[in-house]
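have a look at this fold, sequence not included:
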């Protein structure tokens, strides 16, 4: 069986020691994810990350540099997602209409202590802590293959 492949980009946006995340409901459970999604037409990965962040959260940002490559395996496809560290430019975080259509139920800024009992993707947000992520410059973390929840 041939499986489809998708390319996506996401943004890890940190402001005042807090990270921008969206919450999805998965049955009775929920989980938090940094905003992101598939690239459209011929846009660059950085542009896709910026667009997805704005569409999902209303926050305008600038993608600075890639910090992680994630390989996600879902039942219908395999996705390679490049995560960018992003600089917050403007905008209050809110759950935008397109995001609600995709199943996002909440948007917000979270500190390390608020994430302790949460499931968070990409997992480096919890394992490295927010301050360490904001200092990443030219290192790209390859997190291997992870089974996707979608």
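Perfect, thanks for sending it. Predicted model only: the values in this text are computed from it and were never measured. Numbering: from 1, shown residues only.

rest of the way, CA atoms for contacts and neighbours
Will do.

list the residues that contact the residue nearest the centre of the chain.
The centroid of the chain falls nearest to residue 34 when counting by Cα atoms, centre = their mean (2.7 Å). Neighbouring residues of residue 34 by Cα atoms under 8 Å, 6 or more residues apart in numbering: 10-13, 20-22, 121-122.

mind checking which of the residues you listed are in helices?
Using DSSP state H to define helices, no part of the contacts of residue 34 is located there.

these, buried ones only, as a PyMOL selection?
Buried subset of these, written as a PyMOL selection, criterion 16 or more other Cα atoms under 10 Å:
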select buried, resi 10+11+12+13+20+21+22+122
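
name the residues of the strand or helix carrying residue 32 that are buried.
Secondary structure assignment for residue 32, by DSSP states H and E: strand 29-33. For strand 29-33, the neighbour count (16+ other Cα under 10 Å) marks 31-33 as buried.

among those residues, which one lies nearest to residue 46?
For the buried residues of strand 29-33, the residue nearest residue 46 by Cα to Cα is residue 33; the value is 17.7 Å.

check contacts around the nearest residue to that closest one once chain neighbours are set aside.
Once flanking residues are discounted, residue 33 sits nearest to residue 121: 4.7 Å by Cα to Cα, 6 or more residues apart in numbering. Applying Cα under 8 Å, 6+ apart to residue 121 gives the contacts 31-34.

from residue 91, how far out is residue 52?
The gap separating residue 52 from residue 91 is 14 Å, by Cα to Cα, to the nearest Å.

between the two, which one's more packed in?
residue 52 (24 against 12; other Cα atoms under 10 Å).

secondary structure of the more buried one: a helix, I assume?
Yes. Assigned with DSSP: H, G, I helix; E, B strand; the rest coil, residue 52 falls within a helix.

against that first model, consider the following:
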């Protein structure tokens, strides 16, 4: 994604990334949602978009050769398990690259993406003005590509300096305490 300076640039960047996903993975459904933000929070979010280009985030539902799923717990909801993932960074060239990087940073596991599981476009609306910008979230299906380097263990090596992750673990049967989004992905 290129430098974002206006809301129209944001929409163009999201459209381009959706097309890149279609080219690589084929067709997929995208859900849409709107969120209204107060002026200060809207401007804060838009400043982040302008400064970092962060219009998107991505994660992956990673399975290993034993069909276990890799899940993580975050400090903001320590009782719930979810997929590893995070925000797009300028060094990444796509949401697919973001998902692979985030899985590696949060869990120490290398993965290969196989499909798009879910795409959501969230429109952030200004509560007092007719302004908005989109955010794109993609969740991928993936398989562990480093079966011989620790992925077979029950607990992968979480990045020790990653304060965003409390724990990463492989599950043969997913725990009951899942984020709603993760529950939807696992089915």
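Now that the structure is in, tell me what you want to look at. Since this is a predicted model, take the numbers as computed values, not measurements.

quick check: TM-score for this pair?
Between these two chains, after superposing, the TM-score reads 0.67 (TM-score structural alignment, normalised by the length of structure 1); 120 aligned residues with a Cα RMSD of 2.7 Å.

matching residues in structure 1 for the longest helix seen in structure 2?
If you go by DSSP H, structure 2 has its longest helix at helix 7-25. Against structure 1, there is no aligned range for helix 7-25 of structure 2 (TM-score structural alignment).

could I get the buried residue list for that helix?
Across helix 7-25 of structure 2, burial judged by 16+ other Cα under 10 Å covers 7, 9-14, 17-18, 21.

then stretch 81-91 of structure 2?
Buried positions in stretch 81-91 of structure 2, judged by neighbour count with 16+ other Cα under 10 Å: 81-89.

likewise for stretch 78-97 of structure 1?
Those buried within stretch 78-97 of structure 1 under the rule 16+ other Cα under 10 Å are 78-88, 93-96.

stretch 61-72 of structure 1 vs structure 2, mean deviation?
Here the mean offset of stretch 61-72 of structure 1 against structure 2 after fitting is 2.3 Å, by mean Cα distance after the TM-score superposition for structure 1.

just give me how far that stretch sits from the chain centre.
The chain centre lies 8 Å from the centre of stretch 61-72 of structure 1; the measure is Cα atoms, centre = their mean, to the nearest Å.

buried stuff in that stretch?
Residues of stretch 61-72 of structure 1 classed as buried: 61-63, 65-72 (neighbour count, 16+ other Cα under 10 Å).

what of stretch 23-43 of structure 2?
Residues of stretch 23-43 of structure 2 classed as buried by neighbour count (16+ other Cα under 10 Å): 37, 42.

show me what it is in contact with.
Contacts for stretch 23-43 of structure 2 (Cα under 8 Å, 6+ apart): 22, 114-128.

and stretch 35-52 of structure 1, by the same measure?
6-12, 20-22, 53, 56-57, 60-63, 82-84.

aligned to residue 32 of structure 1, what sits in structure 2?
Under the alignment (TM-score structural alignment), residue 32 of structure 1 maps onto residue 81 of structure 2.

check which helix or strand the counterpart of residue 56 of structure 2 in structure 1 maps to.
If you follow residue 56 of structure 2 across to structure 1 using TM-score structural alignment, you land on residue 7. Element membership for residue 7 of structure 1, per DSSP H and E: strand 4-15.

and that strand, how far from the chain's centre?
From the chain centre to the centre of strand 4-15 of structure 1 is a distance of 5 Å (Cα atoms, centre = their mean).

likewise for stretch 104-114 of structure 1?
On Cα atoms, centre = their mean, the centre of stretch 104-114 of structure 1 falls 12 Å from that of its chain.

structure 2: which residue goes with residue 43 of structure 1?
In structure 2, residue 43 of structure 1 lands on residue 93 (TM-score structural alignment).

before we move on, the earlier item: count of neighbours near the match of residue 56 of structure 2?
Neighbours of residue 7 of structure 1 under the rule other Cα under 10 Å: 15.

Three-state assignment for the spatially closest residue to it that is not a sequence neighbour, please.
Sequence neighbours aside, residue 80 is the residue nearest to residue 7 of structure 1 in space, at 5.1 Å (criterion: Cα to Cα, 6+ apart). When classified by three-state DSSP, residue 80 of structure 1 comes out as strand.

aligned partner of residue 80 of structure 1 in structure 2?
Match for residue 80 of structure 1 (TM-score structural alignment): residue 136.

quick revisit: reformat the buried residues of stretch 81-91 of structure 2 as CSV; add distance to residue 132 of structure 2.
Below are the buried residues of stretch 81-91 of structure 2 laid out as CSV (distance: Cα to Cα, whole Å):
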residue, distance to residue 132 of structure 2
81, 31
82, 28
83, 28
84, 28
85, 25
86, 22
87, 19
88, 19
89, 21
